[in-house]
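Colleague: how would this look folded up:
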Amino acid sequence: MANLAVRSLTVRNLTVHPLELVAVERFEGARVQRGGLLGNLTGAITGLLNATEFPGRETHPSGDATHSAAVAVTVGPFCAAETDVRPADPGREVLRLTFRSDDRRYTADVPSPSSRSAVMAKLDDGPRDLTAVYVPAAALLAVFSSAQLDAWMRELHDDWPLSLLSIPGTHNSPTCYTALPSVRCQAVGVPEQLRNGIRFLDVRLSANPDDDTLALVHSAFPISLTGTKYFADMLQDLYRFLDDNPGEALIMSLKREGTGKGTDGQMGKYLERGYVDKRRDRWWTEPSIPTLGQARGKIVVVRRFALDDDMRDACWDGRGWGIDAQQWPDNCEDGTGGNGRFRIQDFYEVSESQNIDKKIHYSHGQLERAAEQAFALAGMPDHRPDAETPPFFVNFLSASNFFNASCWPERIAAKVNPAVIEYLCVCHGEEGRGPQKLKIGSAGTGIVVTDWVGANDNWDLVRCIVGMNARLQLNN
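Modeller: I've put the predicted structure just below:
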């Protein structure tokens, strides 16, 4: 995928609008200390323990441009164009690129100061919010329309099946607290995840007989060493977010774990009567995949537990409660679950750090399979009224090994997440560029379930996933 012999910059436009690169300026790069000495020392220690990058220094353009040139490179929507521009010398130079879109100009420094994504500056108050993600190994700049993460679903047509969207998610979503190694999977809490684009939540609950109080757990362990955390409190965060952003939809995968002695059936009844029925307006419990319009303002239940017969028979004309994902293949590269409603990559038994390459390969393959799916709305050329709703493609980037510190969640994420960002920017949705050379359909990513996004405010992976929804706007 990466080409170490690349000698010129490539621009990939992943928006619905044509872009034209019109000017290039080259600056010497100056390394600037970020934060104070104490803050940098604390951050470096945190980064060492958590295997997440701490950007103690940033590269900024220094002085006047050493070279300036007018250029004319047009890049159509969802196209890539190789330029004659030499990439910046890493750590020594910064390129300032000026683009034009609908007679408005936008600029981005490449690489951005912290080598992460940057929202392009608007030189003349343009209407678009564009994100630039630079991949040094491929000398490629990907441009996304994913700057506004708090309410990204509002741009999409109501009639799209929820399963066709590119949806960022988190694995063991509420596990952001101080906890045992391999239990903590997230850098930040659920409210911050939602504000930054996460729309799929993976939640594990412990249930006890005759008590509808549900505790948040990860496997057999509590998610915090400083006191039990409860499902009810997390729901209040979700309700507040949906009250503020009624055009968004959340998907919640629910599974019973922990040391509680309650059964799946008891937990299902607790969920329905003790939680969902109190805010029926905020839940989708029908056992079918909704459209985005049907799901807006709601939490869509994906049920990874069994129902008692009486509850199943009493709900939705005997069809059950929630989207049935009780059947869930274990430790798989590409398994089928939920009676065909789910295609799942969840290879998680990584025994050695070298096996992370296998995990990355499986993740890329699942992204390609998701991109192959196609669906056309009424009025589009390929529309078929009898077309089946595509399944959810669920792609877990998470894996761990409790007994090997190099395979704890944050250390795996430190390798897997950047590899997936690079794949999305360089290859995803490009015919013949995936590992299996599959055809490209709607070019979505499916649900991509991550660990440790948002560490040090790095949301690049989420921006790349959300940005892939732009193709669905072409025919809105």
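
Colleague: C-alpha from now on. contacts and neighbour counts both.
Modeller: OK.

Colleague: Okay, strands next: where are they in the stretch 251-400 of the chain?
Modeller: 283-284, 299-303, 323-324, 335-337, 342-345, 392-396 (DSSP state E, counting those that start in this stretch).

Colleague: So for residue 264, which of the ones you listed sits nearest?
Modeller: strand 299-303 (10.3 Å; Cα to Cα).

Colleague: Show me what that closest one is packed against.
Modeller: Applying 3 or more Cα pairs under 8 Å, 6 or more residues apart in numbering; DSSP states H and E, we find strand 299-303 packed against strand 250-256, strand 283-284, strand 323-324.

Colleague: Just the residues contacting the longest one, thanks.
Modeller: So the one you mean is strand 250-256. 199-207, 264, 267, 295, 297-305 (Cα atoms under 8 Å, 6 or more residues apart in numbering).

Colleague: how far does that strand sit from the chain's center?
Modeller: Relative to the centre of its chain, strand 250-256 is centred 16 Å away, using Cα atoms, centre = their mean, to the nearest Å.

Colleague: still on that earlier bit, present the helices and strands packed on strand 299-303 as CSV; the columns should include distance to residue 425 and mean neighbour count.
Modeller: Output for the helices and strands packed on strand 299-303, formatted as CSV (distance: least, Cα to Cα, whole Å; neighbours: other Cα atoms under 10 Å):
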stretch, distance to residue 425, mean neighbour count
strand 250-256, 25, 22
strand 283-284, 33, 23
strand 323-324, 32, 24
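
Colleague: CSV for those, including distance to residue 241?
Modeller: Compiled in CSV, the helices and strands packed on strand 299-303 are given as follows (distance: least, Cα to Cα, whole Å):
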stretch, distance to residue 241
strand 250-256, 10
strand 283-284, 14
strand 323-324, 22
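
Colleague: Could you also give me the structure for this next sequence, so I can compare it with the first?
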Amino acid sequence: MRRLSSLPALLLVATAVTVAGPSGTAQAYSDPASYRSLEENAHPDWMAAVRGDASLADLSVPGTHDTLAVYGGGPTETQERHERGDGRGGGSLAYQLRAGIRAIDIRVRMVADERGEAGFAIHHGAVYQHANFDDVLRELRTFLREHPGETVLLHMHAECAGGITGCEDADPCPECGTDHNHRRRQIFDAYVDANRELFWQPSVTGAADVPTLDEVRGKVVLVNWSGPHGGNYTDYGLAQLNYADWPDEWGPQKNCYVQNSYQVGGISHIDDKWEKVHAQLDRTNQAADCRDPGRPNGDKLYVNWTSGASVWAYPYTVAGGTPTATGVNGFLHQCLTGRNGRCDTPSVKRTGVLMMDFPGHGLVDEIVRRNPVSGSTG
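Modeller: Alright, predicted model coming up:
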């Protein structure tokens, strides 16, 4: 598919109480290893060393929230920008994968290409991220061919909820006579049909059980596919995560396996966001299943979003902190490394899937080292 056009970026820019600089210069005020310091090729094959009989639920997986949100400035950007030399999209994804990221969050807008055919452009709100879903699939295919011992967990989200800071879908087939939810699914299914070898098929053809790593090496696993207001398309993804809707990013936690409380009302609320991340880590490592306390917890996959923002605290501030406030990434790194009594570190035997803004190399290192390597007993 050729480069897709986007609507002009209409973004409400409110006065933000932040102290970090603009794109590319924002600094961390907590441990630099926790923030905006991914290292290329640091962990290109870490899953190859993990026991193949381990369930994905056993794993500790570093991931990124709004994986390709690298354009638009402070209110919009959530990750380090790494562009391809040939001008094609997806360079930041390729860099993240080589650095050890194995869970990605792709936000799509329904559009038409120059031929009038339907496709997905990558957006964060109204801002087009200079990439399309074809770019995402190309980078995933290239990486997994070069590193067949790995897998990538994919969260798909329909980004266009409208509103002054949002985007509107541009359905190239209004005469199809169906709603946007159905059209999104049709378009996604067409991508899957054209790339069947890339996807672990149970995750894209029906609600799947959580697989073992050996079942999905070299494949993309669709974890969840959600609509613009947080509701799940429940015939996709992993059934265990679809028992209730994933939380609306600005709403309550409806699904105990998923923490995605996104609103951080200001710098003074960063601590509150960390406590939600901390509580989900505790949930991940408790003995009892959070949904059914009469059942064991070890076979359940947990997803924990460390990201947060508002017009009073942009993503880089929430992640990296200020001179007077530790960022969520700093809190998390302290927890995983046993510093400042931030958490009961020995109890964090697995992190589940951590979806982060601007992760640092130290966070990726600490998450990866918690995995059950070949030859270990648990």
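
Colleague: Mind checking the TM-score on these two?
Modeller: TM-score for the superposed chains, counting by TM-score structural alignment, normalised by the length of the second structure: 0.70, backed by 301 aligned residues with a Cα RMSD of 3.5 Å.

Colleague: what helix or strand is the equivalent of residue 121 of the second structure over in the first structure on?
Modeller: Here residue 121 of the second structure is matched to residue 215 in the first structure, going by TM-score structural alignment. For residue 215 of the first structure, the element it lies in under DSSP states H and E is strand 211-218.

Colleague: Which residues outside that strand are in contact with it?
Modeller: Applying Cα under 8 Å, 6+ apart, the contact partners of strand 211-218 of the first structure are 172, 174-175, 183, 203-208, 222-223, 228-232, 257-258, 267, 270-271, 274.

Colleague: mean offset of it relative to the second structure (after superposition)
Modeller: For strand 211-218 of the first structure, the mean deviation from the second structure after alignment is 1.3 Å (mean Cα distance after the TM-score superposition for the first structure).

Colleague: chain center to that strand: distance?
Modeller: Distance, stretch centre to chain centre, for strand 211-218 of the first structure: 26 Å (Cα atoms, centre = their mean).

Colleague: so who does residue 171 of the second structure touch?
Modeller: Going by Cα under 8 Å, 6+ apart, residue 171 of the second structure touches 110, 111, 112, 118, 180, 183.

Colleague: change it to 7 Å
Modeller: Contact partners of residue 171 of the second structure, counting by Cα atoms under 7 Å, 6 or more residues apart in numbering, are 110, 111, 112.

Colleague: Check residue 122 of the first structure too.
Modeller: By Cα under 7 Å, 6+ apart, the contact set of residue 122 of the first structure is 105, 106, 107.

Colleague: Which ChimeraX command selects the buried ones in those residues?
Modeller: Restricted to buried positions by 16 or more other Cα atoms under 10 Å, the ChimeraX selection for those reads:
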select :105,106,107
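
Colleague: What is the nearest of the contacts of residue 122 of the first structure to residue 37 of the first structure?
Modeller: residue 107 (31.6 Å).

Colleague: what kind of secondary structure is the nearest residue to the closest one once chain neighbours are set aside in?
Modeller: Using Cα to Cα, 6 or more residues apart in numbering and skipping the chain neighbours, the partner closest in space to residue 107 of the first structure is residue 98 (4.3 Å). Secondary structure, DSSP: H, G, I helix; E, B strand; the rest coil: residue 98 of the first structure is strand.

Colleague: What's the match for residue 98 of the first structure in the second structure?
Modeller: Residue correspondence to the second structure (TM-score structural alignment): residue 98 of the first structure is left unmatched.

Colleague: What segments of the stretch 251-400 of the first structure are helices?
Modeller: For the stretch 251-400 of the first structure, the helices defined by DSSP state H, counting those that start in this stretch cover 264-270, 292-295, 309-314, 356-372.

Colleague: what about the longest one, how far off from the second structure?
Modeller: When the second structure is superposed, helix 356-372 of the first structure averages 1.3 Å from its matched positions, counting by mean Cα distance after the TM-score superposition for the first structure.

Colleague: now do the shortest one
Modeller: The superposed helix 292-295 of the first structure is, by mean Cα distance after the TM-score superposition for the first structure, a mean 1.0 Å from where its aligned residues fall in the second structure.

Colleague: still on that earlier bit, for the closest residue to the match of residue 121 of the second structure other than its chain neighbours, grab the count of nearby residues.
Modeller: Nearest-residue entry for residue 215 of the first structure: residue 230, 4.5 Å, with adjacent residues in sequence omitted and distances by Cα to Cα, 6+ apart. Neighbourhood size, residue 230 of the first structure [other Cα atoms under 10 Å]: 17.

Colleague: Residue 230 of the first structure corresponds to which position in the second structure?
Modeller: Using TM-score structural alignment, residue 230 of the first structure pairs with residue 132 in the second structure.

Colleague: Could you check how far its match is from residue 155 of the second structure?
Modeller: Note on residue 132 of the second structure: its distance to residue 155 of the second structure, by Cα to Cα, to the nearest Å, is 15 Å.

Colleague: Likewise for residue 148 of the second structure?
Modeller: From residue 148 of the second structure to residue 155 of the second structure the distance is 20 Å (Cα to Cα).

Colleague: Just the contacts of residue 122 of the first structure: which are in strands?
Modeller: Per DSSP state E, strands hold the following members of the contacts of residue 122 of the first structure: 105, 106, 107.

Colleague: Closest one of those to residue 64 of the first structure?
Modeller: Nearest to residue 64 of the first structure among these: residue 107, at 16.2 Å, using Cα to Cα.

Colleague: Residue in the second structure paired with that closest one?
Modeller: Matched to the second structure by TM-score structural alignment, residue 107 of the first structure sits unpaired.
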